[in-house]
Each structure stands twice: as structure tokens, then as C-alpha cells.
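Q: Test case, fold it:
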Amino acid sequence: MDHIRTQPKRTFNKRTVIVVAAVAMVVACGVGLASVDFSTQRVDRDKVSVDTVRRGLMEVKVHANGQLVPRSVEYLASQVNARVLKKYVRPGATVKAGDLLAELSNPQLTASAAEAESAWKGSVNTLNASRADLRAMMINQEAALMQAKFALERAQRRLDAEQSLMPGVIPRVEHDATVLTAAQGREQVDMETRRTAAVRINVQEKLNADQARSDELKKAMERANDQVANLRIVAGIDGVVQEMNIDVGQQLQPGSPVGRIARPDDLYAELRVSAREANDVLAGQKVSVDTRNGVVGGTVTRVDPSVINGTVVVDVTLDGKLPAGARPQLPVEGTIFLTRIPEATFVGRPSYVKPDATVSVYKLDTSGHYATRVPIAVGKVSMDLMQVKGGLAEGDRIITSETGEWQGQDKILLK
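A: So this is what the prediction gives:
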């Protein structure tokens, strides 16, 4: 005989369980939503940079781009009106002083130089002929003076002799004639002396004039020869040809650029520092120059007083051997060490921060979820660090990246 089994009575049925679970979920969601901060702007944590305030030695540095510049440079230019006949070198060639780089052609200059040389040689011959003629003239005049002196000497001796025989032996008339002859002789000597001096001056003036003419023609010849010599463009220094901007057949005018030669072993760095960061750059400061093939130390030697396109040119003398591949116009990156501040409070520098100013930064709370905008006092700034003079303490954390669209918020939430 079969017996009917009775089911035990359950406290909760299935429907009740589902209802209770749904109610619990709704309550949990309500509690969660109640704890969510909808009033604070949310910022993706992965899109911001955070740095911690530290204390210790801070190096103030300035970063700048630039290039290597040769200290010894020769700029070549045409000195005459001529056509390029031959070109012997190309950029990159190593040359020595005196090496022929290019040859120009101008037949008129060559002909003018030949004519100038002929004119000068003719003036030299004329000068030599004048010198011979004037020397003969001077000899003749000196001979005339000497004859006048001899005649005076004879007259004076005769006069002395007659005076010893006077009176009675020599007639008075004859003695008077001797006196007159002696006086005439003295006048003749005086006149010939003056004439000799005048002739000597005249001779010298004529020689000076002929010499000046010859010298003038010689200078004209030298100028013409210099112009002919300028048809040969030669290197003035040892170095490497940087540019050679001419072609065979090209017509050049005086002053037309031809090329440039530089010494590759004598380079310095020319850095362009932002004008707002150049105030503290001084001669004597140490510099690290990165040539991409190596780093070399240097020293600031000159700071340009003018600002060009928002930058200041800083010259840096390089110390030691240059890295391989260093050459003129090679782009470089320089780091100038301005000063060292011991026991400084510092943190990573936001890009918008300026030195010796009061700025606002976003400071994280202890949980790291919220960041509140706070004012701080900034001292010195380096290329990636800033000195904090007030508003932050060691261990504080701030956002150092760009604030973007939330820069106007007093408080943000990092998610």
C-alpha cells in the first residue's frame, strides 16, 4: 500500500529570496552613490604628473640649444670682375694656406697689368737718364765754381805781391787794375756759389719729380698685378672648405661670395638661451655640451647683451678633446650650471612657473585622491626643478603637468 509523502514546510520560498536580494542591491547602490563625489571635477590620474617636495642640494641649470661654431673662419669673395675659369675644390675638402681653390679669367686685367708694367719700366729709364744728365750739369757747375775760385786766388796773390812793392815800383794804374780784378773775382766766386746751390736744388727737385712719377707708376703696376693675382682664389688658412658657391662659367662681381673655410679643430659652442632664463647667465659658469656623439665640458665666455627673437646668444669655450664627429654647424644641446643652493626645498617645475614669483599649484591630500589649489612662493628655477620658499613642506606632493581644462577649479579628484 502506497503512502503519500508530505513536503516539509519552508520558511522562505524562492520568490522571497529574489525580492530580498533585489532590495539589498538597491540599498547597496544607494549607499555607494551617496558616497560618490559628483561636485568635484574628475581628472584621469594617468594624464597628470606628480612630484614630491624634497630638501637638499639643488642645482640651478638652464637648458639651451645651439651649434658648434668655428673660431677661425675665412670668408672668400671675388675681388675683381671676372668669369670662373676653373674650380679645384668642393665642400668638405681639406686645404692648406696658399692652396689654389679656383681660377678666374679677365683678359682686360691681364692686358692692363702688362701696360702698367711697361709704363713703370719706361719711367725708370727716364729717371736714370735724368739722373745722368743732371749729374753732368752739376759737375759742370761745380767746375765753373772751381775756376772762379782759382781766378780769385791768382788775383789775390797778385794783389798781395803788388802791395808789398808799393809805392813807386808798381804804377798806380796797374795796381788799381789788380784791386779791381780781385774784387771781380770775389763777386764771381759768390755768384757761382749761389748758382751751384740753385742748380743743386733744381737737380734734386727734378730727381724728386721723376722719382715720384716712377713710384706712382710702380704703385699702379702693383695694383694691376694684385688684380691679376686676385684671379687666383687661394686659401688663407688651413682648414676644411665649408662652402664653395661658384660654378665654372659664372660671372662674378667684386664682393661676390665665393666660399668659406673653417678650422675644424678650433670650435666653440654658440647657445641660444631663452631671454627670461638668461638673466643669471654669467661668464665663467660651467657648461655641459651634448653633441649627440658625446658630452664635453665648457665655460661661458661671453653673453650677448642684445635679445634676438626672444633669445640671448651665449658663447661657450669647450674644454678638452671634442667628441668624434664634432664639426662646424653641428647642432648641440647645452646645460648651463648657474648656481648650487644647499639645503633648498625644491620640487619638479611646472612649465608655467617663473622665478621669484607667487603661483598656484595643485597639492595632493594625504589620501592622494584630491588635489587642492594652493599658492606658493617660488625662488630660483632650474630647467626641471623649482625652489619653494613658502606654501609647501618636505614630503608634500603636487601636480607638475599642465592643468589643462581644470585650471580654474579649486579642487579636483584624481580617478
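Q: rest of the way, CA atoms for contacts and neighbours
A: Fine.
Q: where's the spatially most central residue of the chain relative to Ala269, distance?
A: Among the residues of the chain, the one closest to the centroid is Arg71, at 7.5 Å (Cα atoms, centre = their mean). Counting by Cα to Cα, to the nearest Å, the separation of Arg71 from Ala269 is 10 Å.
Q: Setting aside sequence neighbours, what's the nearest residue to His175?
A: In space, His175 comes closest to Glu162 once its chain neighbours are excluded; the distance is 6.7 Å by Cα to Cα, 6 or more residues apart in numbering.
Q: Please provide the structure for the following sequence as well, for comparison with the first:
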Amino acid sequence: MDIKREKAKKWKNKKSLTAVGAVLLLSLLWILSEPPSAPKASYDELWVGTVSRGDLTSYVEGFGTLESKDQRLLTAEINATIEDILLKPGASVKAGDVILKMVNPDLNQEHKSQQAELKQEQAKLRQIKLNQKREVLSLEAELASLQAQHKMAVLKLQAESKLAEQGIVSQLDAERSKLDKEQLKIRLDIESRRLKQLKLVHIEAIKVHEEFIKQKQGELDSVARRLDNLTVRSAVDGVLQRLPVELGQSVIAGSQLALVGSVDQLNAMINIPQSQVSQVYNKQKARVRIGDQEVIGEVIRVEPEVNDGLVKVEIDLQGELPNTVRPEMNVEATIETGMVKNTAMIERPATAKANSMTEMFVINQDSQMAVKTKVQFGAESGSHIQIISGVEEMDQVILSDTSRWQKKQSIKLIR
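A: As a prediction, this is how the structure comes out:
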């Protein structure tokens, strides 16, 4: 009897263990098969937007600076050293105002040498004129003497001719007087032509030397001009925009020294992201914010180059500019790129991009759940973006950053 009771007890224990194991197995299967609970989020911590319908004006925004239409880049004409800087960037300048001064000892020495050579040649010209005057006076004196001799010969011939007719003077003496008169006449003609030719030679000689002096003067003027250009002056009224040199710096010919821009006519140079610049064309309207004022403008040029993901767009400012404007002043611009009529739109979410598809959490008011939904976006317009598909008008969408729930399909909303 005792043996039988022990076997029965063992059998009951086995049945109990089997039942417990089955219960545990069923519990585990139920836990594994139960979907994970949705994360919870409070309305207060979310940015929620409502889909609306209307006309959407698309535009792109950018930032940049004002640039002068009339800019003058001042460069070094020769190698030099910066001796003095009188004005700094941002200073207002008038045409002729000195911006900086440079020195070049070699040029100073060349200028002194050219001055000395010019004075020497001018002195030579004065000496030439004096020598020519002596030559002319000497020849004129000789010519006067010949004229006097010729007159005496004429008088003598006249007297002897009468006496020869009377037989008082021999015919031979009369013929000799006639020959003397003719020889003096020939000499007088030769010396007269010689004097005339000498004066022409003198005039030509003076012209040649004056041309040489003129050449020397030109060389001196060229050196003087380069020497004067060591003093860098503004060419126009405006603002000193850039001064890329320092005191004591050595510069070579062609180096940039200063950039001066007029303040009378300004354009805005705006940086637009490369991803958006395809929407920008010439003649599009724009609004440029200068300080607390807004000026109307028009796109006149889109640069073909891309720098650091940005493209420069030039806007012609057509409205009245504030009195405080100046070149290099920071500005912001909004360029109108088009209009989509009667379209669904919403405030632009933090992660949304134009013409892209993004997963957004759409709120179901009945269940107080936000379900992940694929939304197709179209054109963007500043703070709003067009919706092509995925949600309907009056739907509410979570616009704040939901990256923390990236792997979740829904969110439980609580108030």
C-alpha cells in the first residue's frame, strides 16, 4: 500500500509541472505577438499645422551685399612700399581724396636725373641759339662790307667810263673796274644766298634740338606721373570698400590697392542656394530688405559659377533707397519665382524640401493617433510649401522634428 501512494504522488507532480509550463509558454507567445505600444507625445510639445487651400506664390530667399554699379579698382603702377594709410574701409571719399601713399627710392632718383638732363639740354639749346646768332652777325657784317665795296665799284666804273671816253683814263683801267664790279656782284649774291641758307639751317637745328628736349620733357613727365601715382587718390565720390594692403607692405606692379564704389547707384548681389537657383530667371521681381526698409527690384543677372553651394544673383534696385545705404552693406532678398493657383499648402516643416516626398505624421482626431504617411511636396514659398498628394485640406500634420520617432509608425497624442 505504501508503494502505490508514492507513485500516485509523482504522477500528480508531473501533471502540475506540465500545466505550469503550458501557461508560461502561452504567456510568452502572447507577449511576442502583441504589437509594441506607440510612443506618447503631448500636443504642447508639438508644432502642428493644418492643410489649407489657396494661391501659393513661390519664391526663393537669399542674403548678400550691396555693390556699386560704378566701381573703381585702384592698382599699383610700379613696385613700391606702403608708406602711409590715410583712410580705412568704410570711409566716405570725394574724387581726389588721398587714400594712401607709397614710396620708391629708385623712382625718386630717376626723377632727379631726368630733371638734370632736361635742364642740361635746355642750356645746350640756349648756347646753340647764341652761336647761331654770332654766325649770322658775322656773315651779315661780311655781306654789308661786300655791298659797300660793290657800290664803290659801281661808282668807280661810272666815273672811269666817262673819263675813258674823254681819253683821260685808259680803256684798260675802265675794263678792270668793270671786272671788279662784276666779281663783287657775284660774291654779294653768293654771300646773300649763304646767309639765307644759314638761317634755314639754324632753324632746322633748333627744331631738332627742341624735339630732343620735348622727348626729354616727355620722359620726365612720365616719371613725374608715376611718382605722383605713388599717392593713391579716389577717382570718384563714394565709399572706400576694400583696402587689401598694410603699412610697410611691399607691392608689385598690378597689385590691388583699394576699391572705391559710388553710392549713387547700387545693385544687390544675393547668394542663392544652388538647389534653388534653377527657379531664378532674369526680369523676375524681387524684394530687397535693407535694414528695416524694403526696396523693389528686378533680377538682371545670374552668375554661372557655383561657390560653396551658392550662386550669385544680381538685382537691380528700382525703388528709392534709404539715405543710410552704402556699398558692402548686408541685405536680404526675396525673389518671386512663380504662382500656383488654388493648391493645397501647409507651413513648411523643418525637414521638408521642394519637389520631394517625405514621411509625415498625420493626426487622426477620432483616435488621437498620429500615423506616418508619405506626403509629396511641390513648390515652396517662404514659410509655406505646396502639397501634391498624401494629405487633404483641413488635415492636421505634425510639422516639428520627428526624427526621434523615425522607426515608429504611429504616435499616441495626449493633452
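Q: circling back to that earlier point, the residue nearest to the centre of structure 1 matches what in structure 2?
A: With TM-score structural alignment as the criterion, the equivalent of Arg71 of structure 1 in structure 2 is Lys69.
Q: which residues does its match contact?
A: 261-262, 265-267 (Cα atoms under 8 Å, 6 or more residues apart in numbering).
Q: doesn't Ala235 make contact with Asp99 of structure 1?
A: Yes. Asp99 of structure 1 lies in contact with Ala235 (Cα atoms under 8 Å); the separation is 5.4 Å.
Q: Who has more neighbours out of these two?
A: Taking other Cα atoms under 10 Å, Asp99 of structure 1 and Ala235 do not tie; Ala235 has more neighbours (22 against 17).
Q: quick revisit: map the residue nearest to His175 of structure 1 across to structure 2 for me.
A: Checking with TM-score structural alignment, Glu162 of structure 1 has no match.
Q: any idea which helix or strand comes after the helix or strand hosting Glu162 of structure 1?
A: Take DSSP states H and E as the rule and Glu162 of structure 1 turns out to sit in helix 107-165. Moving toward the C-terminus from helix 107-165 of structure 1, the next helix or strand (DSSP H and E) is helix 172-229.
Q: what range in structure 2 does the next helix or strand after that following helix sit on?
A: Tracing the chain past helix 172-229 of structure 1, the next element assigned as helix or strand by DSSP H and E is strand 232-234. Under TM-score structural alignment, strand 232-234 of structure 1 corresponds to residues 231-233 of structure 2.
Q: That stretch vs structure 1, average offset?
A: Taking mean Cα distance after the TM-score superposition for structure 1, the mean distance separating stretch 231-233 of structure 2 from the aligned residues in structure 1 is 1.9 Å.
Q: any idea how far that stretch is from the chain center?
A: Computed by Cα atoms, centre = their mean, to the nearest Å, the separation of stretch 231-233 of structure 2 from the middle of its chain amounts to 20 Å.
Q: before we move on, what about stretch 46-60 of structure 1?
A: So, by Cα atoms, centre = their mean, the centroid of stretch 46-60 of structure 1 is 39 Å from its chain's centroid.
Q: what about the residue mapped onto Thr110 of structure 1 from structure 2, distance to Thr75 of structure 2?
A: Aligned by TM-score structural alignment, Thr110 of structure 1 pairs with Asn108 of structure 2. Separation of Asn108 of structure 2 from Thr75 of structure 2 (Cα to Cα) stands at 20 Å.
Q: more neighbours, the two?
A: Legend: neighbour count by other Cα under 10 Å for Asn108 of structure 2 and Thr75, higher for Thr75 (17 against 14).
Q: the helices in the stretch 151-300 of structure 2, which residues?
A: 171-228 (DSSP state H, counting those that start in this stretch).
Q: circling back: tell me the angle the helix holding Glu162 of structure 1 makes with helix 172-229.
A: Helix 107-165 of structure 1 and helix 172-229 are oriented at 160 degrees to each other (axes from the mean of the first three to the mean of the last three Cα atoms, to 10 degrees).
Q: Show me what helix 107-165 of structure 1 is packed against.
A: helix 172-229 (3 or more Cα pairs under 8 Å, 6 or more residues apart in numbering; DSSP states H and E).
Q: Distance check, the nearest residue to Leu318 of structure 1 once chain neighbours are set aside against Lys286 of structure 1.
A: Closest residue to Leu318 of structure 1 apart from its sequence neighbours, by Cα to Cα, 6+ apart: Gly298 at 4.2 Å. According to Cα to Cα, Gly298 of structure 1 and Lys286 of structure 1 sit 6 Å apart.
Q: same check, this time on Arg232 of structure 1
A: Here Arg232 of structure 1 is placed at a distance of 45 Å from Lys286 of structure 1 (Cα to Cα).
Q: Ok, Leu207 of structure 1 next?
A: For Leu207 of structure 1, the distance to Lys286 of structure 1 - Cα to Cα - is 67 Å.
Q: cool, and Leu252 of structure 1?
A: Distance from Leu252 of structure 1 to Lys286 of structure 1, counting by Cα to Cα: 46 Å.
Q: Please apply the same query to Val60 of structure 1.
A: Val60 of structure 1 sits 12 Å away from Lys286 of structure 1, going by Cα to Cα.
Q: sorry, back to before: which of Gly298 and Lys286 of structure 1 has more residues huddled nearby?
A: Shown here are Gly298 of structure 1 and Lys286; by other Cα under 10 Å, Gly298 has more neighbours (23 against 19).
Q: contacting residues around that one?
A: 286-289, 316-319.
Q: again with Leu207 of structure 1
A: Residues in contact with Leu207 of structure 1, defined by Cα under 8 Å, 6+ apart, are 127, 130-131.
Q: Out of those, who's the most crowded?
A: Greatest neighbour count in the contacts of Leu207 of structure 1, by other Cα under 10 Å, goes to Leu127: 21 neighbours.
Q: so how far is Ala224 of structure 1 from the nearest residue to Gln79 of structure 1 once chain neighbours are set aside?
A: Closest residue in space to Gln79 of structure 1, ignoring its immediate chain neighbours: Pro254 at 4.7 Å, by Cα to Cα, 6+ apart. Pro254 of structure 1 sits 15 Å away from Ala224 of structure 1, taking Cα to Cα as the criterion.
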